[in-house]
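In: Okay, sequence plus prediction incoming.
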Amino acid sequence: MNTFDMFRLEGKVALITGGGRGLGKQIAEALADAGCAITVCSRKLEACKETAQHLQRKGIHSQAYACDVTNQVEVQQVVQLIEEDFGKIDILVNNSGTTWGASVEEMPLEAWEKVMKVNVTGTFMISQEVGKQMIKQQSGKIINIASAAGLKAEPPEVLNAIGYSTSKAAVIHFTKDLARKWAQHGIYVNAIAPGFFPTTMTKEVLERKGDAIKNKNPLQRIGDNHSLKGVALLLASSSSDFITGQIISVDGGSTL
């Protein structure tokens, strides 16, 4: 096999949660470039429709769906709809996430619970539902979007969002544990742990502290709109068929 063919995804179907904008949209574009059919879902259907239409104009089979990943009924329904519309799901990217900035002593309990419900419980529920279908077909690739914040404790002046960092640490262990449990079914489970990227979630932090964050980064910069694409394609394609349970931090060296 030609090495470049190992990265091709023709005939595959991907589901990307939170795929309407930011890192999810970038990953959708990357997998589409390799020939993958793309489905995207989130609570904000309009943003997902824009992504799907953008890909459709490039000749990619793509469709948008509304889904709150914290609602089990909606999760079950959207997975069923995608299976009806596309026949299968080969690749799942768990990208939906949220955060809440506050000092530990001022973090509202409802904020902590919201972050955990989206980032941890949502990742579990949609992995569980898609995984049932992947087990039947005895194949699948699951990519969880964790965070460098789940690998390294930052000082409060850099990141003061203990719920977010704790949830991403949970996603990291979930990735390893699920990889161990589902390896027998031909399902690969890995995670990407991004550092700082310009997204809606990080906009406020980067506006206030962007220069300081760049200066402390070994590569002296933050991620751009293409920095995650290669890693996502690696983990979604057959080129990673001997990689499972791994966390790849795409952070410019910030977790060193």
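Out: Arrived safely.
In: CA atoms for contacts and neighbours, from now on please.
Out: Fine.
In: Kindly provide the distance from the residue lying closest to residue 249 once chain neighbours are set aside to residue 146.
Out: In this structure, residue 249 finds its nearest non-sequential neighbour in residue 193, 4.3 Å apart by CA to CA, 6 or more residues apart in numbering. Relative to residue 146, residue 193 is positioned 5 Å away (CA to CA, to the nearest Å).
In: so how far is the longest helix along the chain from its chain's centroid?
Out: Longest helix in the chain by number of residues (criterion: DSSP state H): helix 162-182. From the chain centre to the centre of helix 162-182 is a distance of 12 Å (CA atoms, centre = their mean, to the nearest Å).
In: contact partners of that helix?
Out: Helix 162-182 is contacted from outside by 98-104, 112, 115-116, 119-120, 123, 144, 146-147, 149-151, 153, 187-191, 244-247, using CA atoms under 8 Å, 6 or more residues apart in numbering.
In: Out of these, which end up buried?
Out: Among the contacts of helix 162-182, the ones that count as buried by 16 or more other CA atoms under 10 Å are 99-100, 102, 112, 115-116, 119-120, 123, 144, 146-147, 149-151, 187-191, 244-247.
In: one more structure, for comparison:
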Amino acid sequence: MFELSGKVAVITGASSGLGADAARAYAEQGAKVALLARRKDKLDNVVAEINRTRKHAIAVQCDIADESSVQAAVDEVLERYHTIDILLNDAGIAIPGSVETLTAEQWDLAMGTNVKGIFLMCKYVVPVMKKQKYGKIVNIASVNAVLADKDPRMVRHVYNASKSAVVGLTVGMAASLGQFGITVNALGPALFESEMTANTLFKQEQFLNAYNALCPASRPGRRGELNGPILFLSSDASSYVNGQLLLVDGGISIV
């Protein structure tokens, strides 16, 4: 049920971290994968690694906050693979700060990447999926779409807002696109080690100790632990799952 042979998957934010891991997981299940990100050199490294295993991967440079860049990237994928069956919107940024300290530029940057980027990718991919009457869209939200931090050192108001918006967009698209054979779901990871967190949250011993004490799993998520949920929502195993936020959080949202 998780097998993806013959499918084409597009992954944004695929140059490193969870996005790159997801691209590898898709390829292992037989999908042809198109990796999108701004950093072409890092994309090329991941693509070369995948292709060495006799899988199919291409690197496409793309700034998801720029409409012309997104349109060109989608056109490039279609020219190479002719269709798009799966879209994983993984690209995102986390900017710390409260409404009192954030600048308008920081707000626009976070919303532009985390929300506008998903909107633009879907704007150009959904018509392809509607035409073929099949599609799987998976949006990476966050547990911080439904949880927030009281500690002023951990306040991330624009991150909370943007990830909540991702969930709202997911629900809206799911309701109207289901009739075309397209499912749209979101994943809400808690703390995972990635390029974005390795040099920030994972270097704050006091924060990690508090997180581990609170989380029922007593630890952050490990690399690869998001791949199963991603494959579930991207495959026919979830054929009747639509408009859902699946929290992958070690249980931290229940305490």
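Out: Looks like it arrived, so ask away. Because the structure is predicted, anything quoted here is derived from the model rather than measured.
In: rewinding a little: in strands, which of the buried ones among the contacts of helix 162-182 of the first structure appear?
Out: Residues of those located in strands (DSSP state E): 144, 187, 188, 189, 190, 191, 247.
In: Just the closest of those residues to residue 131 of the first structure, please.
Out: Of all those, residue 131 of the first structure sits closest to residue 187, with 8.2 Å by CA to CA.
In: what's the mean deviation for the helix or strand where residue 77 of the first structure lies versus the second structure?
Out: Assigned by DSSP states H and E, residue 77 of the first structure belongs to helix 72-86. Here the mean offset of helix 72-86 of the first structure against the second structure after fitting is 0.5 Å, by mean CA distance after the TM-score superposition for the first structure.
In: Now do that helix: which range of the second structure does it align onto?
Out: Counting by TM-score structural alignment, helix 72-86 of the first structure falls onto residues 67-81 of the second structure.
In: ok, now stretch 13-32 of the first structure?
Out: Counting by TM-score structural alignment, stretch 13-32 of the first structure falls onto residues 8-27 of the second structure.
In: and the residue sitting nearest the centre point of the second structure, what does it touch?
Out: Nearest to the mean C-alpha position of the second structure, by CA atoms, centre = their mean, lies residue 90 at 2.0 Å. Each residue near residue 90 of the second structure by CA under 8 Å, 6+ apart is listed here: 11, 12, 13, 14, 18, 19, 139, 140.
In: now for it: what does it line up with in the first structure?
Out: So residue 90 of the second structure corresponds to residue 95, using TM-score structural alignment.
In: now do residue 196 of the second structure
Out: By TM-score structural alignment, residue 196 of the second structure lines up with residue 201 in the first structure.
In: ok, now residue 111 of the second structure?
Out: Using TM-score structural alignment as the criterion, the counterpart of residue 111 of the second structure in the first structure is residue 116.
In: Could you measure from that match over to residue 169 of the first structure?
Out: In terms of CA to CA, residue 116 of the first structure sits 11 Å off from residue 169 of the first structure.
In: ok, residues contacting the match of helix 72-86 of the first structure?
Out: 8, 34, 36, 60-64, 83-84, 120-121, 124-125.
In: which one in the first structure is aligned with residue 168 of the second structure?
Out: Structural alignment (TM-score structural alignment) places residue 168 of the second structure against residue 173 in the first structure.
In: Share the number of residues neighbouring its match, please.
Out: 17 (other CA atoms under 10 Å).
In: again, but for residue 181 of the second structure
Out: Counted by other CA under 10 Å, the residues lying close to residue 181 of the second structure total 14.
In: cool, residue 252 of the second structure as well?
Out: 20.
In: so it makes contact with residue 218?
Out: No. Taking contacts as CA atoms under 8 Å, residue 252 of the second structure lies outside contact range of residue 218: 9.3 Å.
In: any idea how far residue 195 of the first structure is from residue 215 of the first structure?
Out: Counting by CA to CA, the gap from residue 215 of the first structure to residue 195 of the first structure is 14 Å.
In: The two: who's more crowded?
Out: Shown here are residue 215 of the first structure and residue 195; by other CA under 10 Å, residue 195 has more neighbours (20 against 12).
In: Could I get the contacting residues of the closest residue to the more buried one other than its chain neighbours?
Out: Residue nearest to residue 195 of the first structure in three dimensions, not counting chain neighbours: residue 251, with 4.0 Å by CA to CA, 6+ apart. Residues near residue 251 of the first structure by CA under 8 Å, 6+ apart: 148, 193, 194, 195, 196, 222, 223.
In: what do you get for residue 253 of the second structure?
Out: Residue 253 of the second structure sits next to 143, 147 when contact means CA under 8 Å, 6+ apart.
In: Just the element for the aligned partner of it in the first structure, please.
Out: Using TM-score structural alignment as the criterion, residue 253 of the second structure maps onto residue 255 of the first structure. Following DSSP H and E, there is no helix or strand that holds residue 255 of the first structure.
In: ok, now residue 242 of the first structure?
Out: Taking DSSP H and E as the definition, residue 242 of the first structure sits outside all helices and strands.
In: tally of neighbours for it?
Out: Neighbourhood size, residue 242 of the first structure [other CA under 10 Å]: 7.
In: about what we covered before: and the residue nearest to the centre of the second structure, how far is that from residue 132 of the second structure?
Out: Residue 90 of the second structure is 23 Å from residue 132 of the second structure, by CA to CA.
In: One more: residue 169 of the second structure?
Out: Counting by CA to CA, the separation of residue 169 of the second structure from residue 132 of the second structure is 22 Å.
In: More neighbours: which of those two?
Out: Per other CA under 10 Å, whichever of residue 169 of the second structure and residue 132 has more neighbours is residue 169, with 19 against 15.
In: And residue 48 of the second structure, what's its match in the first structure?
Out: In the first structure, residue 48 of the second structure lines up with residue 53, judged by TM-score structural alignment.
In: contacting residues around that match?
Out: 62, 63.
In: Just say helix, strand or coil for it.
Out: Here residue 53 of the first structure is recorded as helix under DSSP: H, G, I helix; E, B strand; the rest coil.
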